[in-house]
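Asker: The following block contains a protein sequence and its predicted model.
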Amino acid sequence: MITRAVVVPHPPLLVPELVVGAAAETEPVRAATLAAAGKLPGPWVAVAVGDGGRATYVPPLSGTFLGYGVDLPVSLGGALPPDARIPLPVLITAWLRERCAVEVSRVELVPRDLPAADCVSFGQQLAAEECGLLVLGDGSTRHGPRSPGSDDERSGPFDSSVHSALAAADVDGLLGLDLELARELGAQGRAAWQVLAGVPGPWRCSGAEFFAPFGVGYHVAVWERP
């Protein structure tokens, strides 16, 4: 049974080597992410959103952040040559794994537009596994003038609702997130958060934080059994 789940973002800015000029500005989200991941027992099963359909990545597997500016290799386990085609959530899972010194069983990628009911079904399937659940996903990309997308006044209320749901371990709040609104706001984490909501509780949150450097929302939370 999954007894603890951790929600983290997966932006390249977590990796100091990729943001040399902004390492100090990005340190708070990096520190919170590493602290939360460090509380997750292994082996990890990670869930994130991919750009394609369903995909599963298992060790031995290695990748590199070359596509993000630095040839920094990371591994899910094993010593295979780095594959430059590994998706970002898998790279970040591997980067976190190396720093937390845990085993990763696999990384599951789900489609960005996976309906909430299918997310719940997948969460229910995961529930019986003996693992720590790592949930990776970013919030809206449209917070203010520094954001990658144009500013959208709906971003604040959207990520506020995500933060409130995570902080209260409110599965109904997560399941109430609108797929179309999340898409319009560039919130890639919606489906992964709803997979978490599908893992039967009860849950309580032992800590939740929200950050928005450079106009993108990043959520960090730790859920555990009461």
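Answerer: Looks like it came in fine. Numbering: from 1, shown residues only.
Asker: When you work out contacts or count neighbours from here on, use the C-alpha atoms and nothing else.
Answerer: Fine.
Asker: centroid residue for the chain?
Answerer: By Cα atoms, centre = their mean, the mean C-alpha position of the chain lies nearest to Leu136, the distance being 1.1 Å.
Asker: Go ahead and confirm that residue touches Ala192.
Answerer: Yes: under the criterion of Cα atoms under 8 Å, Leu136 makes contact with Ala192 at 6.7 Å.
Asker: what residues are shared contacts of the two?
Answerer: Common contact partners of Leu136 and Ala192 (Cα atoms under 8 Å, 6 or more residues apart in numbering): 47-49.
Asker: wait, which of these is closest to Gly186?
Answerer: The shortest approach to Gly186 among these belongs to Val49, at 12.1 Å (Cα to Cα).
Asker: Please name the residues that touch that closest one.
Answerer: Residues in contact with Val49, defined by Cα under 8 Å, 6+ apart, are 89, 109-112, 136-137, 188-189, 191-192.
Asker: Any chance of those residues in CSV with distance to Gln125 and secondary structure as columns?
Answerer: Converted to CSV, those look like this (distance: Cα to Cα, whole Å; DSSP: H, G, I helix; E, B strand; the rest coil):
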residue, distance to Gln125, secondary structure
Pro89, 21, helix
Leu109, 14, strand
Val110, 14, strand
Pro111, 17, strand
Arg112, 19, coil
Leu136, 18, strand
Gly137, 20, coil
Gln188, 22, coil
Gly189, 19, coil
Ala191, 15, helix
Ala192, 14, helix
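Asker: one step back: how much space separates the residue nearest to the centre of the chain from Glu103?
Answerer: Here Leu136 is placed at a distance of 17 Å from Glu103 (Cα to Cα, to the nearest Å).
Asker: what sits against the residue nearest to the centre of the chain?
Answerer: Going by Cα under 8 Å, 6+ apart, Leu136 touches 7-10, 46-49, 89, 189, 192.
Asker: Next up, a structure to set beside the first:
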Amino acid sequence: MLVAAAVCPCPPLLVPEIASGAAGELEAARDACADALGVLAASRPDLLVVVGPEGPAGPAGPAGQDGTGTYPRGSAGSFRGLGVGLGVSLGTTAEGDRAGAAGRGLPQSLAVGAWLLSRTPWADAPVEGLGVGERLARGRCADEGRKLAARAERVALLVLGDGSACRTLKAPGYLDERADGFDAAAARALGAADTAALLALDEHVAYELKAAGRAPWQVLAGAAEGAGLGGRLLYEEAPYGVGYFVAAWS
């Protein structure tokens, strides 16, 4: 059963070593993420799953844009492709996990999640990862969430993903007049822990707006069905023309 969730954005610029001189621009977002992760730690889960966009760095083959990729405890990632020699991992590696953990690297979103977790005092709950394809249909997203919630008596999720990337002329996806409305609806749903509203987010519009968080948020919606969780929106901004949200559910 899902007992808590933290929703965070996942730009690599959250990592100060990557942001370098611009690190201060996302300090408020990092602080909000730390607060949301504190809610996760306080929930004392039996299992923590980090859920984020699979992205181009994920494993080739079955996942693709409309599937999922699983990452066992101890899976490693790095930011070397961004010019920073910083490595991360999903928790500590159990003896039996070493072969699987060495076989694939974490996608960028889960690497950011692993970095966020490394900054938070954490109980010894197993930590795993789930990469979600950008085009995974909402029904399948919800099904994946239900499966996660059923895996242990107390499950917590760290859900990573950004809103639209079309809020300004200089945004990665240029300006799209639909972006403000899409992000406002997502922020309301995340702040209210409104699973129905999250599942109502249009997957095709989300894809056109480059909103990589849509599928992970809908996994969260499936996991939270019937859990009776309340939500708080801790951060809502659009630096660089991209919608970033932080929320805590408990």
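Answerer: Alright, I've got the coordinates. Keep in mind it's a predicted model, so treat the numbers as computed, not measured.
Asker: Now the TM-score, please.
Answerer: Aligned and superposed, the two chains score 0.91 in TM-score terms (TM-score structural alignment, normalised by the length of the first structure); 224 aligned residues with a Cα RMSD of 2.0 Å.
Asker: rewinding a little: let's have the contacts of Val49 of the first structure in CSV, adding distance to Leu175 of the first structure.
Answerer: Listed next are these as CSV, based on distance: Cα to Cα, whole Å:
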residue, distance to Leu175 of the first structure
Pro89, 22
Leu109, 18
Val110, 16
Pro111, 16
Arg112, 15
Leu136, 16
Gly137, 15
Gln188, 15
Gly189, 12
Ala191, 9
Ala192, 11
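Asker: Could you measure from the nearest residue to Thr92 of the second structure once chain neighbours are set aside over to Cys33 of the second structure?
Answerer: Using Cα to Cα, 6 or more residues apart in numbering and skipping the chain neighbours, the partner closest in space to Thr92 of the second structure is Gly74 (5.1 Å). Going from Gly74 of the second structure to Cys33 of the second structure by Cα to Cα gives 22 Å.
Asker: now do Val127 of the second structure
Answerer: In terms of Cα to Cα, Val127 of the second structure sits 17 Å off from Cys33 of the second structure.
Asker: and of the shared contacts of Leu136 and Ala192 of the first structure, the nearest to Asp152 of the first structure?
Answerer: Checking those against Asp152 of the first structure by Cα to Cα gives Val49 as the nearest, at 22.3 Å.
Asker: Now do the strands in the second structure.
Answerer: 2-8, 47-53, 68-71, 76-78, 87-89, 127-132, 155-160, 231-237, 244-249 (DSSP state E).
Asker: I'd like to know which of those strands lies nearest to Arg98 of the second structure.
Answerer: Nearest to Arg98 of the second structure, of all these, is strand 76-78, at 10.3 Å by Cα to Cα.
Asker: Just tell me the aligned range of the closest one in the first structure.
Answerer: Under TM-score structural alignment, strand 76-78 of the second structure corresponds to residues 62-64 of the first structure.
Asker: swap in stretch 137-144 of the second structure?
Answerer: Using TM-score structural alignment, stretch 137-144 of the second structure lines up with residues 115-122 of the first structure.
Asker: buried set for the matching stretch?
Answerer: If you call a residue buried by 16 or more other Cα atoms under 10 Å, then stretch 115-122 of the first structure has these buried ones: 116, 119-120, 122.
Asker: Format these as a markdown table; extra columns: distance to Trp95 of the first structure.
Answerer: Shown next, in a markdown table, are those (distance: Cα to Cα, whole Å):
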| residue | distance to Trp95 of the first structure |
| --- | --- |
| Ala116 | 29 |
| Cys119 | 25 |
| Val120 | 27 |
| Phe122 | 25 |
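Asker: now, among those, which is nearest to Val199 of the first structure?
Answerer: Using Cα to Cα, those come closest to Val199 of the first structure at Val120, 7.2 Å.
Asker: what sits against the closest one?
Answerer: 194-199.
Asker: go with 6 Å
Answerer: Neighbour list for Val120 of the first structure: 195, 198 [criterion: Cα atoms under 6 Å, 6 or more residues apart in numbering].
Asker: quick one: it from Arg190 of the first structure, how far?
Answerer: Counting by Cα to Cα, the separation of Val120 of the first structure from Arg190 of the first structure is 12 Å.
Asker: Straight-line length of stretch 119-138 of the second structure, end to end?
Answerer: With Cα to Cα as the measure, what separates the two termini of stretch 119-138 of the second structure is 32 Å.
Asker: contact partners of that stretch?
Answerer: Stretch 119-138 of the second structure has contacts (Cα under 6 Å, 6+ apart) with 41, 46-54, 65-73, 90-91.
Asker: Quick check: longest helix in the second structure by residues?
Answerer: When the second structure is scanned for its longest helix (criterion: DSSP state H), the result is helix 27-42.
Asker: how many degrees apart are that one and strand 155-160 in direction?
Answerer: 170 degrees (axes from the mean of the first three to the mean of the last three Cα atoms, to 10 degrees).
Asker: other SSEs contacting helix 27-42 of the second structure?
Answerer: The contact analysis (3 or more Cα pairs under 6 Å, 6 or more residues apart in numbering; DSSP states H and E) places helix 27-42 of the second structure against no helix or strand.
Asker: which parts of that helix are buried?
Answerer: For helix 27-42 of the second structure, burial by neighbour count (16+ other Cα under 10 Å) applies to 29-30, 32-41.
Asker: ok, now stretch 101-119 of the second structure?
Answerer: 101, 104-117.
Asker: Also stretch 44-58 of the first structure?
Answerer: 44-50, 57.
Asker: Trace Pro107 of the second structure over to the first structure, please.
Answerer: Mapped onto the first structure by TM-score structural alignment, Pro107 of the second structure lines up with Pro87.
Asker: Give me the nearest residue to its match, chain neighbours excluded.
Answerer: Leaving aside its sequence neighbours, Pro87 of the first structure sits nearest to Gly50 (Cα to Cα, 6+ apart; 7.5 Å).
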